[in-house]
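# Prediction below, plus the sequence it came from.
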Amino acid sequence: MKHIVKFFNEVAREMKKVSWPKRKELVSYTITVLATVAFMTVFFAVVDLGISSLIRLVLE
């Protein structure tokens, strides 16, 4: 039990050392991630449709 208490005390101590992003930075990072995910989704959807169409043409 002592080990568990010690572990959580050390975790709490380390969390106080963390440099958390400011609100403006957090919003900027969030927008960047969402834009990247949206772009990758559209990109792979277009590639998937292209490959599916190509395979359909080959098989017909």
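Received, thanks.
# For the rest of this, base every contact and every neighbour count on C-alpha atoms.
OK.
# Tell me where this structure has helices.
If DSSP state H is used as the criterion, the helices of the chain fall at 2-17, 23-59.
# With mean neighbour count as extra columns, can I get those helices in JSON lines?
Formatted as JSON lines, these follow (neighbours: other CA atoms under 10 Å):
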{"stretch": "helix 2-17", "mean neighbour count": "10"}
{"stretch": "helix 23-59", "mean neighbour count": "11"}
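# try this one side by side with the last:
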Amino acid sequence: MNQTDTLMTYDQWCQLFKQRLKKAIKRKVYRFLYGAALFLILTVPPIAMIIHWIIVGY
């Protein structure tokens, strides 16, 4: 922010806080979903192959 924008009313501060809070929550959700998808991509195929090997035997 500019030097002149530092003095805000309470309503302006609330609006800015809500915007930043929404962005922070979105970032956390996206990071979690990215991590979960990456975990599933890296772990499910080997586990499925092991289960298939146990059931079928080859």
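Looks like it came in fine. Everything numeric here is computed off the predicted structure, so don't read it as measured data.
# What's the TM-score once they're superposed?
The TM-score (TM-score structural alignment, normalised by the length of the second structure) is 0.64; 44 aligned residues with a CA RMSD of 1.9 Å.
# what does residue 22 of the second structure align to in the first structure?
Counting by TM-score structural alignment, residue 22 of the second structure lines up with residue 35 in the first structure.
# so how far is residue 42 of the first structure from that match?
As judged by CA to CA, to the nearest Å, residue 35 of the first structure and residue 42 of the first structure stand 11 Å apart.
# again with residue 53 of the first structure
16 Å.
# What lies in contact with stretch 30-49 of the first structure?
For stretch 30-49 of the first structure, contacts defined as CA atoms under 8 Å, 6 or more residues apart in numbering pick out no residues.
# what about that stretch, how far off from the second structure?
Relative to the matching residues in the second structure, stretch 30-49 of the first structure has an average distance of 0.5 Å after the fit, by mean CA distance after the TM-score superposition for the first structure.
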